[in-house]
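Chemist: sequence and predicted structure, then a few things I'm wondering about:
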Amino acid sequence: MAEEKKIEGFSNIKFTASGLLLEAKLKTGVPLKITRAVIGTGYLDDGEDVANLTALKSEIESHQTGVTSSSATVDITNVSVVAAGMTNLRLKIKNGDTPFYLREIGIMAQDPDLGEILYLYTNCGNGAQAFPVFDGSNHVYRTIDFLNIISNASDINVNVTLNNEVTRDDFETHKTATVLDHPNGCVTTEKIADSSVTGIKIKDSAITLAKLNNDIHTKFDGLEKAIQKINSTKKIDLEYSIGQGHDGYIIVVKPKVNYIARKDVSGIATYPLQSIDKCYMYICYNYDSDSISLVCFTTVSGRGPQPPDDYIFSAEISSSSDCGDFEYHRLIQKDDNGDIVAVM
């Protein structure tokens, strides 16, 4: 006996911080390699940010078709690029030797520096799907489509472990259609008789120019915002040194943005004249000019200027013990208000 259904109810699939870091690397021409999908039973904690995940909350053992194992089977059965930067994935999941509730799914990818990472994640919370133990006859299959995965990759390599798979839903829909069509698009204009599509067949003005314009505008607005979010992600790497000079602390910063070295910036924070005063340094990033700058100052009678709006790192310098060579690494992004926020 075999039971096959399509899964609904999962939340929108989201990037992890490691996934966003990989997205930044894809801009440099690194190909996207999706290696496999993993499943689990875990809940997200209240307010928990998917970006902070490096693994599923509670992963269950699984394998792909072609691997000898009695655990649950999780295959990527289809991948299609629907538009520039937008990909659809289909998964097929089959029960194994342990019962479980399918609550979370992760998409794994290969990072050229970190190895295999948790790239994308989704969780259906209380809408988990039950999978019984496979007893030799009760095959239970579930399929799920991840739609509109937006990526910077110009080259996508997906490890499809179960090719040419047609779900029962696909087959039944195709078999019972009044007029058969095919998902490969073979019913072309040349195969539709002249004047066969009439106003009667388009009932109640189902397709109007206004509706098409509105639908297209809505889709492109959402796509544009998602692409802007990805493009605003920057990998910041800073090597900086603090030393003592004749008149103050000498600060030198060697910055990189998205792995590309930028011009060194330097400055001097004059030594304070009173014990209550301190020296401060602010390393800033300007999105508009794509540039790194350094602001140094010393308070006077405990007072100093306001920190710059675009600073990404700050430090207080109060004595020679604060001198030395240091590093700072961070992934930053613009939020919906245009403010710089750290995502990793």
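Modeler: Received the coordinates, thanks. Numbering: from 1, shown residues only.
Chemist: hey, let's count contacts and neighbours off CA atoms from now on
Modeler: Will do.
Chemist: ok, then the element right after the lengthiest helix in the chain?
Modeler: The residue-count maximum for a helix in the chain (DSSP state H) belongs to helix 209-231. Scanning forward in sequence from helix 209-231 by DSSP states H and E, the next helix or strand is strand 234-244.
Chemist: so which elements touch that next one?
Modeler: helix 17-26, strand 248-257, strand 324-334 (3 or more C-alpha pairs under 8 Å, 6 or more residues apart in numbering; DSSP states H and E).
Chemist: hmm, who's touching the second one?
Modeler: The contact list for strand 248-257 (C-alpha atoms under 8 Å, 6 or more residues apart in numbering) reads 234-244, 261-271, 292, 294.
Chemist: mind checking how far residue 91 is from residue 12?
Modeler: The gap separating residue 91 from residue 12 is 15 Å, by C-alpha to C-alpha, to the nearest Å.
Chemist: neighbour count winner among the two?
Modeler: Remark: of residue 91 and residue 12, residue 91 carries more neighbours, 21 against 13, as counted by other C-alpha atoms under 10 Å.
Chemist: secondary structure element for that one, which one?
Modeler: Per DSSP H and E: strand 86-94 holds residue 91.
Chemist: residue 129 contacts residue 103, doesn't it?
Modeler: Yes: between residue 129 and residue 103 there is a contact under C-alpha atoms under 8 Å: 6.8 Å.
Chemist: buried ones in stretch 30-46?
Modeler: 30-44 (16 or more other C-alpha atoms under 10 Å).
Chemist: just the ones in strands from these, please.
Modeler: Within the buried residues of stretch 30-46, residues falling in strands by DSSP state E are 32, 33, 34, 35, 36, 37, 38, 39, 40.
Chemist: check it against this one:
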Amino acid sequence: MDYGYKITTHGRRLLAACLDLGRPLKLTRAAVGSGLIGQDEDLAEVHALVRYAAEASIADRKHEGDRLFLTVRYSNQDHPAAGSFLLSEFMVWAEDPETGQETDLLYATLGDHRQSVPGYSRHFPASVWSYPLVLVVSGELQVSITASPGLATWEDLLALKEELIRSIMKDELALPLAAGDG
């Protein structure tokens, strides 16, 4: 399974209510978990972590134009009682502008890229996991999912290799003769 995240069906209703009422999006919290969802399960229909592990934080929130940038961050130092676990999912919640109640906004899975999280010990430096997200507000029916750099499956690398070989064979790939420094 691939890494991915999606605004949930509750999150879409929440965003529509924010736009309709002219109220800002109020993110309330984030949490991480160690659960797995089925290969064919729609991320938009997941409304709770499969296996809750600990609270996380929302960091580096900003917006530029039609994009909302935020980072879900987990630090084992902030949650020493959580112990060790395999981080494989996270969720972000927001306040519903109509009811004032907290509801799920988005769900993310790390898919095959689960991360082993050690329990906190004062004898070792804190460990921090950061997952940057970009939400794009658009009138088009196009979905864009951006993953952190460095997350690639073996199949992705093989597909890229085949694409490069085809481009070279068709003489569609131009390689520079010199690097930028000469």
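Modeler: In hand now; what should we look at? The shown structure was predicted, so the numbers you read here are calculated from the model rather than taken from an experiment.
Chemist: could you get me the TM-score between them?
Modeler: Aligned and superposed, the two chains score 0.67 in TM-score terms (TM-score structural alignment, normalised by the length of structure 2); 136 aligned residues with a C-alpha RMSD of 2.3 Å.
Chemist: just to revisit the earlier point, in structure 2, what stretch matches the strand holding residue 91 of structure 1?
Modeler: Under TM-score structural alignment, the match for strand 86-94 of structure 1 in structure 2 covers residues 67-75.
Chemist: what's the mean deviation for that stretch versus structure 1?
Modeler: In the superposition with structure 1, the average deviation recorded for stretch 67-75 of structure 2 is 1.3 Å (mean C-alpha distance after the TM-score superposition for structure 1).
Chemist: what's in contact with that stretch?
Modeler: Taking C-alpha under 8 Å, 6+ apart as the rule, stretch 67-75 of structure 2 contacts 30, 32, 55-63, 126-137.
Chemist: what comes up buried for it?
Modeler: 70, 71, 72, 73, 74, 75.
Chemist: quick one: the aligned partner of residue 49 of structure 2 in structure 1 from residue 293 of structure 1, how far?
Modeler: Matched to structure 1 by TM-score structural alignment, residue 49 of structure 2 sits across from residue 56. Residue 56 of structure 1 sits 39 Å away from residue 293 of structure 1 when distances are taken as C-alpha to C-alpha.
Chemist: quick one, which of those two is more surrounded?
Modeler: For residue 56 of structure 1 versus residue 293, neighbours defined as other C-alpha under 10 Å are more numerous around residue 56 (22 against 18).
Chemist: scan structure 2 for its longest strand.
Modeler: strand 52-64.
Chemist: helices or strands next to it in the packing?
Modeler: Counting by 3+ C-alpha pairs under 8 Å, 6+ apart, strand 52-64 of structure 2 packs on strand 27-33, strand 67-75.
Chemist: chain center to the first one: distance?
Modeler: So that's strand 27-33 of structure 2. Centroid separation between strand 27-33 of structure 2 and its chain, computed with C-alpha atoms, centre = their mean, to the nearest Å, is 12 Å.
Chemist: with structure 1 overlaid, report how far it is off on average.
Modeler: Averaged out, strand 27-33 of structure 2 is 0.9 Å away (mean C-alpha distance after the TM-score superposition for structure 1).
Chemist: residue range in structure 1 corresponding to that strand, please.
Modeler: So strand 27-33 of structure 2 is aligned with residues 34-40, judged by TM-score structural alignment.
Chemist: what's in contact with the matching stretch?
Modeler: 56-60, 62, 74-76, 91, 101-110, 116, 156-159.
Chemist: go again with 6 Å.
Modeler: Residues from elsewhere that reach stretch 34-40 of structure 1 (C-alpha atoms under 6 Å, 6 or more residues apart in numbering): 58, 59, 60, 104, 105, 106, 107, 108, 109, 158, 159.
Chemist: okay, whichever helix in structure 2 runs longest sits on what stretch of structure 1?
Modeler: Longest helix in structure 2 by number of residues (criterion: DSSP H): helix 154-169. Helix 154-169 of structure 2 corresponds to no residues in structure 1, going by TM-score structural alignment.
Chemist: distance between that helix and the chain's centre?
Modeler: 26 Å.
Chemist: report the angle between the longest strand of structure 2 and strand 67-75.
Modeler: Calculated by axes from the mean of the first three to the mean of the last three C-alpha atoms, to 10 degrees, strand 52-64 of structure 2 forms an angle of 150 degrees with strand 67-75.
Chemist: the inter-axis angle of strand 52-64 of structure 2 versus strand 27-33?
Modeler: Angle, strand 52-64 of structure 2 to strand 27-33, by the same axes, to 10 degrees: 140 degrees.
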